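Enquirer: Have a look at this prediction, sequence included:
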Amino acid sequence: MPVAARGIEGTSESARVIFQAGYLLGMAAMFYRAVFFDMQYADHKHATWRHSEGTMKSKQSGVTLIGFLFLIIIVGFFAYMAMKLFPSYSESMGVSKAMNQIATAGTNGKTLDDIRRDLFFKLGFQYVDDATIKPSDITIKRDAGGGNTLNVDYDKQIPFMYNIDFLLHFHKSVPLQGNVGQ
């Protein structure tokens, strides 16, 4: 984890992922400028730019074709990664919304199977894929104070490229109102 990412306590995991992606993109931009624009580091804090003295009256500046292709490759890579990951996070938000609807509707006298059935019904309206959450991923835990908590804990594997996959783990807990039957 980058040093700067450790300083943001209390933020959500998705905010940390976005921060780290921005940090990596900034580092890639610094590398790009250092390679393609003759950046020299006198020390670690200050950078100086080397200007070549040409015979032309005006200095030309801009991005070369190789530099532009390098930039397109980096932006394309992160765009492809975002296109692969966004649907899973959108699906996770749908799971959270369906769980909150179940919790606010109340669960007096409902069994675990009834709650699972209601949750799967509501997940259908949230465009959550049927293969994403299995019935075994949904549990109800009884607290020490007698309250109940609905837990959904599931993993999603997303193929990225070649033999590289993303493995995302989602966990959501919602306190239930009312008593759960056996």
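Expert: Thanks, I have the structure now.

Enquirer: Please make it C-alpha for all contacts and neighbour counts, starting now.
Expert: Fine.

Enquirer: buried ones in stretch 117-126?
Expert: Within stretch 117-126, the residues that count as buried by 16 or more other Cα atoms under 10 Å are 119, 120, 122, 123, 126.

Enquirer: Got another one to weigh against that:
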Amino acid sequence: MKNRQQGLTLMSFIVVLAVLGFFGYIAAKLWGPYYEFTNVKRAMDAVAGEAGSSNKSLPQLQNNLQKNFDVGYVESIDARIAKMDKEKFVIEYESRTGFVYNIDFVIKFNYAVALQ
């Protein structure tokens, strides 16, 4: 009976590491925009949850949102892009993140929250 060895060779191990490194690099590049979006959602929820937010004008809501952005370290988005749609406070924006050379990731974010 022959003893057959099983497992990864050095070359296949290097290939596996390269693939994992590639996807890890992508995840590291996309982490920032998605983390910032969670802060945008948190700020939108805070502004919409304030008492009487449905009675405020759009500039007042945008001003409150900008204050929450400043506290939540949201730096690449201006609160003036937020709009009102009936009884909802809506923000839509794109985030462009460089990947390698002339290749970018473009991510579209959209979030709407009901005013109280």
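Expert: Thanks, I have the structure now. Bear in mind that the values here come from a model prediction, so they are computed numbers and not experimental data.

Enquirer: picking that back up, so which of the buried residues of stretch 117-126 of structure 1 is the closest to residue 73 of structure 1?
Expert: Proximity of those to residue 73 of structure 1 (Cα to Cα) peaks at residue 126, which lies at 34.2 Å.

Enquirer: I'd like the buried residues of stretch 117-126 of structure 1 as CSV, with distance to residue 163 of structure 1 and secondary structure appended.
Expert: Formatted as CSV, these follow (distance: Cα to Cα, whole Å; DSSP: H, G, I helix; E, B strand; the rest coil):
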residue, distance to residue 163 of structure 1, secondary structure
119, 34, helix
120, 32, helix
122, 34, helix
123, 31, helix
126, 30, coil
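
Enquirer: Which member of those residues is positioned nearest residue 140 of structure 1?
Expert: residue 119 (12.5 Å).

Enquirer: Please pull up the equivalent of that closest one in structure 2.
Expert: Alignment note: residue 119 of structure 1 maps to residue 65 in structure 2; criterion TM-score structural alignment.

Enquirer: Touching, that match and residue 48? I think so.
Expert: No. In this structure residue 65 of structure 2 lies outside contact range of residue 48 using Cα atoms under 8 Å: 9.2 Å.

Enquirer: quick one on the thing from earlier: let me know the closest of the buried residues of stretch 117-126 of structure 1 to residue 39 of structure 1.
Expert: residue 126 (50.2 Å).

Enquirer: Tell me how far the match of residue 119 of structure 1 lies from residue 5 of structure 2.
Expert: 62 Å (Cα to Cα, to the nearest Å).

Enquirer: same check, this time on residue 92 of structure 2
Expert: From residue 92 of structure 2 to residue 5 of structure 2 the distance is 56 Å (Cα to Cα).
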